[in-house]
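J.: pasting the sequence and the predicted model now:
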Amino acid sequence: MKIYHKKVIALGLSILAALFIFAGCGSNNTEKSTDSSSAQNTADGNTLDKIRKSGVLVVGSSNDAPFAYIDAKTNEFSGVDSDIIKEIARRLGVKKVEMKQIPFENLLISLDNGSVDMVTDAMYIKPERLQKALFTNIWYTEAEAVVVKKESDIKSKSDLKDKVIGGQKGMTFLELADKWKNDGIVKDVKVFNSQSELMMAVNTGKIDACVTDGIVAAYTLKQNSSLDLRILSPYEPEASGKIGAAVRFADKDLLDAVNTELEKMRNDGTLKKILEKYGLPESYMVLSTDAAVTKNIK
């Protein structure tokens, strides 16, 4: 009987120990989950209030000149998208806008997990992206350009046959390049992680051409005269798109506030002045409020 009781007691102690272990594991898991989601999707509707109280709006960008980048000389957040969001923030009573550098393909992921408040990096408003985030009204439009070496025998799109071209990971223009490959317009497509790598690959002859952002291409060639490159012309763009900033689905208060100030800037001419400052052609400007609504984007 004593042996039996000892076995029962031992068994009971084992069960209690196991319960404590499981309880401890459960507590740790809950804590980890809380930590990982502490910044995620502020669904209480007070996002703008929190930003105003902190005095800082954090935006995500791939450090992409001339859209949203840190100027190497001044160490200031600069660019087309930068100027737009900084003016909006000023009007909303937010003292500072900080840029967090994130690879372009990870921008919406970082937005969703709460690493940034917004994404402002010349991002096309596309149906698949509208499934991942809310987008502001349209800031401006743009299209792709094909960049080749100055002495290249490529004079038109038809000359790209049997050529190897490049595109940047995560960008709409890489999708266009892949389409050209599937359609037999180009021989192959190489993928690069950044605009600088992409342009340098053309410059050094690793690839014959690249398809990239038209505004970025023009800005890069203007800023860096050492690049032996030119933009293919004549060329009819195929992937023109509408640009806006992205916010989380839960942050409708922030979206509405940003859109309200954006439309004021559109109406009072501030938006046009910013776009002109960076040399955007009038065909890229969206100056009509009716044309700025993002719903029904196709």
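T.: Looks like it came in fine.
J.: drop to CA atoms for contacts and neighbour counts, all remaining ones
T.: Will do.
J.: what sits against the nearest residue to Leu160 once chain neighbours are set aside?
T.: The shortest distance from Leu160 to any non-neighbouring residue, by CA to CA, 6 or more residues apart in numbering, is to Val186 (5.5 Å). Contacts for Val186 (CA atoms under 8 Å, 6 or more residues apart in numbering) come out as Leu160, Lys161, Asp162, Lys163, Val164, Ile165, Trp180.
J.: try it again with 7 Å
T.: Leu160, Lys161, Asp162, Lys163, Val164, Trp180 (CA atoms under 7 Å, 6 or more residues apart in numbering).
J.: can you tell me the helix or strand for it?
T.: Using DSSP states H and E, Val186 falls within no helix or strand.
J.: what secondary structure does Lys242 sit in?
T.: strand (DSSP: H, G, I helix; E, B strand; the rest coil).
J.: for it, which non-adjacent residue is spatially closest?
T.: Thr141 is the one closest to Lys242 (CA to CA, 6+ apart), at 4.5 Å.
J.: alright, now check it against this:
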Amino acid sequence: MRKLTVMGFFCLFFMGSCFAAQGNSLVITTENYPPFNIVDPKNQEISGISTDKVRELMRRAGETITIKAYPWSRAFKMGQEDLDTCVYSTTRTAEREALFKWVGPLVKNNWYFFARADDERQIKSLESMHSYVVGTYHDDAVEKYLASNGFKTDPANYDGENPKKLIAKRIDFWATGELLGLYILKEQGMTQSVKPLFKFNQTEMYLACNLKIDQKRIDNMNKVLQAMEKDGTNLAIERKYK
């Protein structure tokens, strides 16, 4: 019978610790949400403001990670249910607070209404939107916020569908993140057809981690992210995408 090595004996005696160490790397899930998370459709490479911050954060924190892109509903569910998994860019809301351990904020996100360029309705307040149908993105924080507050929403499976729905008058207005909306319009060549109307909210987006991840790791990530803010790293990353 082969003799046990010291490490082998240690693993048998403290078996739980050895298996825990094997699962120490993190899976980071995300979606295509430019310019914060940008998934290249050709090679699936992931970049963007939040992505670059997460990569640098994890490098400094000494974490081994794999970043994978999925539809948002799946990415969010994985972060909530799968061990050693985090999801970004996740809007931190009261409803989600107890679902994750939070690292951030990574970025601020202005929520905007968009309208057809020829729309002459003078609407400047959130309250005035109650009588209109607003295009949103399914399971997104914007959609949940508007729907829970009694607005008439028409969620799309992909936010990029909403400009076309707007032009076809299937919806009255479109609600989304300001930078994402402008990115989509530029990508679709519709910057002259659709205009930003007004900002109705500002939120912060985080890296949201599974509740079973050790709190010491979460605290360390937050400490590292704060250092990145102080030394100008975060600002430098943001400027790359402007």
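T.: Right, received. Where do you want to start? As the structure is a prediction and not an experimental result, all values here were calculated from the model.
J.: and Leu207 of the second structure, what pairs with it in the first structure?
T.: Residue correspondence to the first structure (TM-score structural alignment): Leu207 of the second structure is matched to Ala245.
J.: for the closest residue to its match other than its chain neighbours, give me its contacts.
T.: Excluding the flanking residues, the one nearest Ala245 of the first structure by CA to CA, 6+ apart is Thr120, at 4.9 Å. Taking CA under 7 Å, 6+ apart, we find Thr120 of the first structure in contact with Val59, Gly60, Ser61, Ala68, Asp81, Ala245, Ala246.
J.: now for those: which two are most distant?
T.: Ala68 and Ala246 (13.8 Å; CA to CA).
J.: the residue nearest to the spatial centre of the second structure: which element?
T.: The centre of the second structure sits closest to Ser89, judged by CA atoms, centre = their mean, with a distance of 1.8 Å. Assigned by DSSP H and E, Ser89 of the second structure belongs to strand 85-91.
J.: again with Asp154 of the second structure
T.: Short version, using DSSP H and E: Asp154 of the second structure is in strand 152-156.
J.: do Pro196 of the second structure as well
T.: Going by DSSP H and E, Pro196 of the second structure is in strand 194-209.
J.: please say which position in the second structure Gln223 of the first structure maps to.
T.: Match for Gln223 of the first structure (TM-score structural alignment): Glu187.
J.: helices or strands up against the longest helix seen in the second structure?
T.: Scanning the second structure for the helix with the most residues, using DSSP state H, yields helix 215-230. If contacts are counted by 3 or more CA pairs under 7 Å, 6 or more residues apart in numbering; DSSP states H and E, helix 215-230 of the second structure sits against helix 49-61, strand 101-116.
J.: need the ones you listed in JSON lines (columns: distance to Glu238 of the second structure).
T.: Listed next are these as JSON lines, based on distance: least, CA to CA, whole Å:
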{"stretch": "helix 49-61", "distance to Glu238 of the second structure": "6"}
{"stretch": "strand 101-116", "distance to Glu238 of the second structure": "9"}
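J.: same list (the ones you listed) but as a markdown table, adding mean neighbour count and distance to Thr203 of the second structure.
T.: A markdown table is the format used below for these (neighbours: other CA atoms under 10 Å; distance: least, CA to CA, whole Å):
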| stretch | mean neighbour count | distance to Thr203 of the second structure |
| --- | --- | --- |
| helix 49-61 | 19 | 14 |
| strand 101-116 | 21 | 5 |
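J.: picking that back up, if we go to the second structure, which of the contacts of Thr120 of the first structure are intact?
T.: By both residues aligned by TM-score structural alignment, their matches' CA atoms under 7 Å, the contacts of Thr120 of the first structure still in contact after alignment to the second structure are Gly60, Ser61, Ala245, Ala246.
J.: coming back round to it: measure the residue nearest to Lys242 of the first structure to Lys169 of the first structure for me?
T.: Distance, Thr141 of the first structure to Lys169 of the first structure, using CA to CA, to the nearest Å: 21 Å.
J.: swap in Leu92 of the first structure?
T.: 34 Å.
J.: now Arg129 of the first structure
T.: Applying CA to CA to Arg129 of the first structure and Lys169 of the first structure gives a distance of 16 Å.
J.: ok, the two, which is more surrounded?
T.: Neighbours were counted for Arg129 of the first structure and for Lys169 using other CA atoms under 10 Å; Lys169 has more, 19 against 14.
J.: name the nearest residue to that one, ignoring sequence neighbours.
T.: Lys169 of the first structure's closest residue in space is Asn193 (CA to CA, 6+ apart), at 5.5 Å.
J.: just the helices in the first structure please.
T.: Taking DSSP H as the criterion, the first structure carries its helices at 2-37, 47-54, 80-91, 107-112, 127-130, 172-182, 195-203, 214-223, 252-268, 270-277.
J.: adding distance to Ala145 of the first structure, write those out as a markdown table.
T.: Shown next, in a markdown table, are those (distance: least, CA to CA, whole Å):
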| stretch | distance to Ala145 of the first structure |
| --- | --- |
| helix 2-37 | 40 |
| helix 47-54 | 37 |
| helix 80-91 | 18 |
| helix 107-112 | 23 |
| helix 127-130 | 22 |
| helix 172-182 | 9 |
| helix 195-203 | 12 |
| helix 214-223 | 5 |
| helix 252-268 | 27 |
| helix 270-277 | 19 |
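J.: for those helices, which one sits closest to Lys149 of the first structure?
T.: Nearest to Lys149 of the first structure, of those and by CA to CA, is helix 195-203 at 6.3 Å.
J.: so what corresponds to Met200 of the first structure in the second structure?
T.: Aligned against the second structure - with TM-score structural alignment as the criterion - Met200 of the first structure pairs with Lys164.
J.: quick revisit: ok, now how distant is the equivalent of the residue nearest to Ala245 of the first structure over in the second structure from Gln215 of the second structure?
T.: For Thr120 of the first structure, the aligned position in the second structure is Tyr88, judged by TM-score structural alignment. To Gln215 of the second structure, Tyr88 of the second structure is 18 Å away according to CA to CA.
J.: appreciated, that's everything.
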